[in-house]
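Engineer: below is the sequence, then the predicted model.
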Amino acid sequence: MEVNNEFGGETGQSDLTLVVENHKILVSKSVLCIASPVFRAMLEGDYQEKTMSEIPLPGKIYEDFVEFLKCIYPDKLKKVTETNSYQLIPLAHEYQVKKIEKRCEKVFIQTVRKKHTIDVTELYRHIQLSETFALEDSKEVCIYLASENKLAQFLTAQEKYKISDASHNMIIKLALRRRELDSEDDKHLSLNTDRQAASVSSGFSFGTYPTEIACVFSAPTDYHSYTDDKVKFTLTGYIRENNSEAKGILRALRLSVRYTITERNIRSKLIQKLRDIKPEADAAEDFREEYSLLPEAIKLAVQNN
């Protein structure tokens, strides 16, 4: 067998040998016990491993286990990255190394937000991973991201990566709720396709009442094709929520995303206003639900001051 001395063997500080595949890894019991409650129970509790100088670990992959040790050894403390997080999460979960589990979960969330927002199959893969290793934050982010996509994609993804019925049904429920909100939002819009309408300017203002908000969107530089003619259009929506300023801003933000409003100042003003809002107690639950259904990009912008 090949011997790996990088975890204390060369300095004589190792007092235990782990056998993984066709390799012997010389390690320190004290390091393992400090890092992992599972190793601590194994090596200090009433188990046969307590008196063994060599412990086989069947079913483990040598390269993955070495990577895991590099992340828990104090003289190495290798960083958890997108590259190694998928190797580490099964071992971190099995040996209850919570810090590495949390780091892996954080990397998974960053990865799906950066690369997989419209790839439902990848989102289902990460939901499956999250369910396997009880990563609730990662699962929630992936469920909400998946619900932003088309319903037809969910069945294709479910065929490849089986997730729980509860998660699958939640994605469908959220997707349907998003479409209900879209339908309600559209009632607040009028679409003008004549050339004169293209000259209407963008705006953001509040009405005469403290809880009334009126938002005007326009996209004079966009083009849509009608038969053989191309015309500029202006999209104008007045959002008035007489009982809830917060819901009016949420509606305006959803519309600004769906209709790809190019004027950044409108969305930035809405986001800033949303940061400052504290909904009334009787409206708080509805606000939280609608806020949770905002596109992930908007929620991140609100959180990142």
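Structural biologist: Arrived safely, thanks for sending.

Engineer: contacts, neighbours, all on C-alpha from now
Structural biologist: Fine.

Engineer: and the spatially closest residue to Leu191 that is not a sequence neighbour, what element?
Structural biologist: Of all residues not flanking Leu191 in the chain, Leu235 sits nearest, at 5.1 Å (C-alpha to C-alpha, 6 or more residues apart in numbering). Using DSSP states H and E, Leu235 maps to strand 234-237.

Engineer: elements contacting that strand?
Structural biologist: strand 189-192, strand 213-216 (3 or more C-alpha pairs under 8 Å, 6 or more residues apart in numbering; DSSP states H and E).

Engineer: beyond that strand, next helix or strand please.
Structural biologist: helix 245-258.

Engineer: give the buried residues for that next one.
Structural biologist: By neighbour count on 16 or more other C-alpha atoms under 10 Å, the buried set for helix 245-258 is Glu245, Ala246, Lys247, Gly248, Ile249, Leu250, Arg251, Ala252, Leu253, Arg254, Leu255, Ser256.

Engineer: chain center to that helix, what's the gap?
Structural biologist: 22 Å (C-alpha atoms, centre = their mean, to the nearest Å).

Engineer: check which residues of the helix or strand just after that helix are buried.
Structural biologist: Note on helix 245-258: by DSSP H and E, the next helix or strand toward the C-terminus is helix 264-276. Neighbour counts over helix 264-276 (16+ other C-alpha under 10 Å) mark Ile266, Arg267, Leu270, Ile271, Leu274 as buried.

Engineer: next, the one to line up against it:
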Amino acid sequence: MNMNDEFHKDGKLADATFVVENHKILVSKAVLSVASPVFCAMFEGDFREKTESEIPLPGKNYEDFVEFLRCIYPDKMKVITARNVYMILPLAHEYSVERMMKRCQDVLMRTVRKNYKENVEELYRHIHFSEMYSLEELKEKCIYLASEHTLKQFKTAKEMYQITDASHGKIIELALRRHELNKADEKVFTAKTKLQFYSEEPVQCDLNGKLITNGRRASDVCQALRIIERFKFTTNTSNNIESSLLEKLQILLDKEEDMEEFDLLPESVKAALQNRS
């Protein structure tokens, strides 16, 4: 059996030994008890682990468990990345390491935004993770991203990754709402509207030809941004239009108006807004 003394090389502070697969891992009960209420209960409660010097952990993967410990120990505090997050997340959840769970969710949010927003199967996989490990923010983000895609894609993804009926139903509901907004946008997007967008001072009038005022609703700005994104304006003034609308939307969102339509904006528009912050 192999001995891992990575966490206490001199062995002086080690007062417990985990046995994982064919390895012994020297650890400090105090360090683990501070990080995890589950470890704390294991070492201080009325459990056999309290008095045992060697504690077997059947069913655990050695490499995953060592990586998990590296992210706990203060002298290591290894960074959680897109590479190791899937190793660590199940253990962080099992041992109720709340700060680590938050770090895992932050990494997964960035990973999904960067790599998987166009991949419905991966979005369903991450919804599945979020439901298993109670990552509500990640679940909501993936549900909104998935709703930008098609019914056929939903069905294929659901066959691969089991998510709750509630989450799948929410995706369908949001997809239908996006369809309603698209139909409304098509009615607004007339030849006259195009001329307004291409005019010398396009942001001085809204999509119906009315002057912009401080009271303009966030839903109007969201509609303009959806139309710009959907119909891909590429004139010299298009960037100025979008920039002005994003600036206006930032002001209106501070008042928490029309949050539903903001949530349903294309991810590319929300990313552009976030980059301005």
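Structural biologist: Cool, the structure landed. Being a predicted model, the structure only gives us computed values, none of them experimental.

Engineer: count residues in the vicinity of the residue nearest to Leu191 of structure 1, would you?
Structural biologist: Applying other C-alpha atoms under 10 Å, we find 20 residues neighbouring Leu235 of structure 1.

Engineer: next one: it from Cys33 of structure 1, what distance?
Structural biologist: 63 Å (C-alpha to C-alpha, to the nearest Å).

Engineer: could you dump the helices and strands packed on strand 234-237 of structure 1 to TSV with mean neighbour count and distance to Gln96 of structure 1?
Structural biologist: Formatted as TSV, those follow (neighbours: other C-alpha atoms under 10 Å; distance: least, C-alpha to C-alpha, whole Å):
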stretch	mean neighbour count	distance to Gln96 of structure 1
strand 189-192	14	53
strand 213-216	21	50
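
Engineer: any idea how far the spatially closest residue to Leu57 of structure 2 that is not a sequence neighbour is from Glu6 of structure 2?
Structural biologist: Nearest non-adjacent residue to Leu57 of structure 2, counting by C-alpha to C-alpha, 6+ apart: Val20, 5.5 Å away. Note on Val20 of structure 2: its distance to Glu6 of structure 2, by C-alpha to C-alpha, is 14 Å.

Engineer: what segments of structure 2 are helices?
Structural biologist: Using DSSP state H, the helices of structure 2 run over 29-35, 37-44, 62-70, 85-94, 98-111, 120-133, 136-146, 151-160, 165-188, 191-198, 218-231, 238-253, 259-263, 267-276.

Engineer: mind putting the ones you listed into a markdown table with distance to Cys205 of structure 2?
Structural biologist: A markdown table is the format used below for the helices of structure 2 (distance: least, C-alpha to C-alpha, whole Å):
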| stretch | distance to Cys205 of structure 2 |
| --- | --- |
| helix 29-35 | 57 |
| helix 37-44 | 58 |
| helix 62-70 | 56 |
| helix 85-94 | 48 |
| helix 98-111 | 36 |
| helix 120-133 | 37 |
| helix 136-146 | 30 |
| helix 151-160 | 36 |
| helix 165-188 | 14 |
| helix 191-198 | 7 |
| helix 218-231 | 11 |
| helix 238-253 | 11 |
| helix 259-263 | 20 |
| helix 267-276 | 20 |
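
Engineer: for Glu67 of structure 1, give me its contacts.
Structural biologist: Contact analysis of Glu67 of structure 1 by C-alpha atoms under 8 Å, 6 or more residues apart in numbering lists Asn84, Gln87, Leu88.

Engineer: who wins for neighbours among those residues?
Structural biologist: Neighbour-wise, the contacts of Glu67 of structure 1 (other C-alpha under 10 Å) top out at Leu88, 23 neighbours.

Engineer: who are the neighbours in contact with that residue?
Structural biologist: Here Leu88 of structure 1 is in contact with Asp64, Glu67, Phe68, Ile100, Cys104 (C-alpha under 8 Å, 6+ apart).

Engineer: for the first one, which non-adjacent residue is closest in space?
Structural biologist: For Asp64 of structure 1, ignoring the flanking residues on the chain, the nearest one in space by C-alpha to C-alpha, 6+ apart is Gln87 at 5.6 Å.

Engineer: great, nothing more from me.
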